[in-house]
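Asker: this one's sequence-less:
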């Protein structure tokens, strides 16, 4: 709840900018908004392709696609993507995969998605080194504490593994299962292509949706710079445990777009419209789909 509270305080402090941003949303050009809707719909297809690539067995395609749509709604009930992970884990076990292999496939999907997102960001930063000014994103004096916190977390995790034998045994068993699943998947070129192709397509389509919204509202930031801003913001908020990234994603995206050269009010309008298209409009039908899949025992 703490990140949500901090975002609420920031929203109250900058309510004039938010009000101006809401006013600009009404001036958006419909064709570009429709393009953003289309890109958003394709993200569920990309997620389904990646999920299929993480397992050797063939999953029922229609149910898999419906599960990805429903997982978006579940993602707003639990923090840091746990809702979507729980839905997909249940789906794979209902399809007959043992729990250990389902968990390994889930870990493989999360790894591929993270590598795809960070790799795409790194590639764009190499191609467009001036796309993002890090000064507004990382104020002076924050790099040291950030690295210290990451290092402390890593040391704490390593100490727990070394000191707790039962935990060490469980982690070792899980890693063996995951590595075995990864070898099986990569022994089939079609599965490997689906896994890594979908992992790259998913963040690329999300960035495309943001670019389309930016064009709809005439943000004035080059498309590649908007894509870099989106990827940088989502990578930065990955460790903030708010359900569905509500609040944290909006704040990070606004800061990133301003860092890329966008006016604050226009950047706010773009982020509000983008989150409306990608999160809030699909939420009611996604929740109904989730309920239907539970009743039909698909999950």
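Answerer: Arrived safely. Just so you know, these numbers come straight off a predicted model, no measurement behind them. Residues are numbered from 1 along each chain as shown.

Asker: contacts and neighbour counts: CA atoms only from here.
Answerer: OK.

Asker: tell me the SS of the residue positioned nearest the centre of the chain?
Answerer: Among the residues of the chain, the one closest to the centroid is residue 234, at 6.5 Å (C-alpha atoms, centre = their mean). Following DSSP: H, G, I helix; E, B strand; the rest coil, residue 234 is assigned to helix.

Asker: so what's it closest to, chain neighbours aside?
Answerer: residue 249 (6.6 Å; C-alpha to C-alpha, 6 or more residues apart in numbering).

Asker: residues of the host helix or strand of the one you found that come out buried?
Answerer: Using DSSP states H and E, residue 249 sits within helix 248-259. Under the neighbour-count criterion of 16 or more other C-alpha atoms under 10 Å, helix 248-259 has 248-259 buried.

Asker: other SSEs contacting that helix?
Answerer: helix 2-13, helix 134-137, helix 223-236, helix 264-275 (3 or more C-alpha pairs under 8 Å, 6 or more residues apart in numbering; DSSP states H and E).

Asker: right, and the ones you listed - which one's nearest residue 296?
Answerer: The minimum distance between residue 296 and these falls on helix 264-275, with 30.0 Å, by C-alpha to C-alpha.

Asker: so the residue nearest to residue 234 sits against residue 235, correct?
Answerer: No - look at residue 249 against residue 235 with C-alpha atoms under 8 Å: they stay out of range, at 9.8 Å.

Asker: and residue 17, how many neighbours?
Answerer: 18 (other C-alpha atoms under 10 Å).

Asker: thinking again about what came up before, between the buried residues of helix 248-259, which is nearest residue 95?
Answerer: Set against residue 95, the nearest of the buried residues of helix 248-259 by C-alpha to C-alpha is residue 249 (33.2 Å).

Asker: put this beside the first:
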């Protein structure tokens, strides 16, 4: 007997699921430049120029007196002093390059050192120049620890070579005996040594007891030692580091010699150089913007060597105008241009 085959109907396909109710998905966000960021960036770029203007207005009597004295000076010697001032930035750029194994662009490096001079009028003790250089090295891709170690090697080389040059002039110049009159009587080195010893003791305790302080300092020391070995393994870096460090105080003192000769200071050039080195070494660590403490000590030293007080003061003012005030506005503009070009 044949059984009827009952056809089995295939299941109907499921209807498509309807999208869930709700707002449609948001399109991917696009990067939109905020118009409000442009004025802020413009203010940051022009801030060095504004600070330079405020500084000039605050010390207007000093600037006007120095300009009046320089107007009656010998222009030939002033041009020679201006040329030596330009060599100061070249020497600083050489020392910066010599303190780092990486190759830096020479033009931007020289421009950064020119702009660093304007920054020194805002932050004391050379911190402005170090801050500009640190931003410049970071923009070139140098890690933070190696950039900081480079600044430390730069400062160490300058301090060591300046001391050696001062000792050489003390040994060769007979006027060194007059410097003893400038040292105040009394146990002055004892408090200074106590303060230095206390600072070293506190730093040692912090490095020993506090691990969050010890780790970055240890890494910084390792980076500094590694870069110092790499730098001193290349003769061109050694020449740039130590040769530039020795040239910087001599070039700066040469500018003072030119200004003093133009004003008729009446001292031999070796005494003027010795006065500049001694005054800068004695009070160079005083945190005063623009080197005001160094200027006061320099006038005092020149007078002790036999210069007329009025001429000595005019010489120091002229040196400050020629070395700092004339390049101040161009340096601030260069700093602003480097910020706008994202080189810092």
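Answerer: Nice, thanks for sending it over. The structure presented is a predicted model; accordingly, all values stated were derived computationally and were not measured.

Asker: work out the TM-score between the chains.
Answerer: Overlay of the two chains. TM-score (TM-score structural alignment, normalised by the length of structure 1): 0.88; 283 aligned residues with a C-alpha RMSD of 2.3 Å.

Asker: returning to what we had before: look up how far residue 163 of structure 2 lies from the equivalent of the residue nearest to the centre of structure 1 over in structure 2.
Answerer: Using TM-score structural alignment, the equivalent of residue 234 of structure 1 in structure 2 is residue 280. Distance, residue 280 of structure 2 to residue 163 of structure 2, by C-alpha to C-alpha, to the nearest Å: 10 Å.

Asker: could you do residue 183 of structure 2 as well?
Answerer: In this view, residue 183 of structure 2 and residue 163 of structure 2 are 18 Å apart by C-alpha to C-alpha.

Asker: what is the aligned counterpart of residue 220 of structure 2 in structure 1?
Answerer: Match for residue 220 of structure 2 (TM-score structural alignment): residue 174.

Asker: repeat that for residue 336 of structure 2.
Answerer: For residue 336 of structure 2, the aligned position in structure 1 is occupied by residue 291, per TM-score structural alignment.

Asker: and that match, what element?
Answerer: Counting by DSSP H and E, residue 291 of structure 1 is found in helix 283-295.

Asker: so which elements touch that helix?
Answerer: Counting by 3+ C-alpha pairs under 8 Å, 6+ apart, helix 283-295 of structure 1 packs on helix 61-74.

Asker: corresponding residues in structure 2 for the following helix or strand past the helix it packs on?
Answerer: Once the chain leaves helix 61-74 of structure 1, the next helix or strand it forms, by DSSP H and E, is helix 82-94. Aligned using TM-score structural alignment, helix 82-94 of structure 1 spans residues 127-139 in structure 2.

Asker: could I get the buried residue list for the matching stretch?
Answerer: 127-138.

Asker: ditto for stretch 53-61 of structure 2
Answerer: For stretch 53-61 of structure 2, the neighbour count (16+ other C-alpha under 10 Å) marks 55-56 as buried.

Asker: how much space separates residue 252 of structure 2 from residue 94 of structure 2?
Answerer: Distance from residue 252 of structure 2 to residue 94 of structure 2, by C-alpha to C-alpha: 15 Å.

Asker: the residue nearest to the centre of structure 1 contacts residue 250, doesn't it?
Answerer: No - using C-alpha under 8 Å, residue 234 of structure 1 is not in contact with residue 250; the gap is 9.7 Å.

Asker: list the contacts for the match of residue 220 of structure 2?
Answerer: 100, 104 (C-alpha atoms under 8 Å, 6 or more residues apart in numbering).

Asker: same question for residue 161 of structure 2.
Answerer: Residue 161 of structure 2 sits next to 242, 245-246 when contact means C-alpha under 8 Å, 6+ apart.

Asker: take those and keep only those in helices.
Answerer: Among the contacts of residue 161 of structure 2, DSSP state H puts 245-246 in helices.

Asker: any chance of the contacts of residue 161 of structure 2 in a markdown table, plus distance to residue 195 of structure 2?
Answerer: As requested, the contacts of residue 161 of structure 2 are exported to a markdown table (distance: C-alpha to C-alpha, whole Å):
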| residue | distance to residue 195 of structure 2 |
| --- | --- |
| 242 | 30 |
| 245 | 28 |
| 246 | 29 |
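
Asker: out of the contacts of residue 161 of structure 2, grab the one that's most surrounded.
Answerer: Going by other C-alpha under 10 Å, residue 245 tops the contacts of residue 161 of structure 2 with 26 neighbours.

Asker: from residue 52 of structure 1, how far off is the equivalent of it over in structure 1?
Answerer: Matched by TM-score structural alignment, residue 245 of structure 2 corresponds to residue 199 in structure 1. Distance, residue 199 of structure 1 to residue 52 of structure 1, by C-alpha to C-alpha: 11 Å.

Asker: and residue 68 of structure 1, by the same measure?
Answerer: According to C-alpha to C-alpha, residue 68 of structure 1 stands 11 Å off from residue 52 of structure 1.

Asker: what's the answer for residue 180 of structure 1, then?
Answerer: The gap separating residue 180 of structure 1 from residue 52 of structure 1 is 16 Å, by C-alpha to C-alpha.

Asker: more crowded one of those two?
Answerer: Relative neighbour count places residue 52 above the other of residue 180 of structure 1 and residue 52, with 24 against 13, counting by other C-alpha under 10 Å.

Asker: trace that one over to structure 2, please.
Answerer: Under TM-score structural alignment, residue 52 of structure 1 pairs with residue 97 in structure 2.

Asker: isn't its match right next to residue 241, touching?
Answerer: Yes - if you go by C-alpha under 8 Å, residue 97 of structure 2 and residue 241 touch, sitting 7.3 Å apart.

Asker: can you tell me the element residue 287 of structure 2 falls in?
Answerer: Per DSSP H and E, there is no helix or strand for residue 287 of structure 2.

Asker: let me know whether it touches residue 122 as I believe.
Answerer: No - the criterion here is C-alpha under 8 Å, and residue 287 of structure 2 misses it with residue 122 at 11.4 Å.

Asker: can you pick out the residue with more neighbours from these two?
Answerer: Neighbour comparison, residue 287 of structure 2 and residue 122: the larger count goes to residue 122, with 19 against 15 (by other C-alpha under 10 Å).

Asker: how near is that one to residue 128 of structure 2?
Answerer: Residue 122 of structure 2 is 7 Å from residue 128 of structure 2, by C-alpha to C-alpha.

Asker: now the common contact residues for these two.
Answerer: Counting by C-alpha under 8 Å, 6+ apart, nothing touches both residue 122 of structure 2 and residue 128.

Asker: start to end distance for stretch 215-227 of structure 1?
Answerer: Taking C-alpha to C-alpha, the first and last residues of stretch 215-227 of structure 1 lie 12 Å apart.
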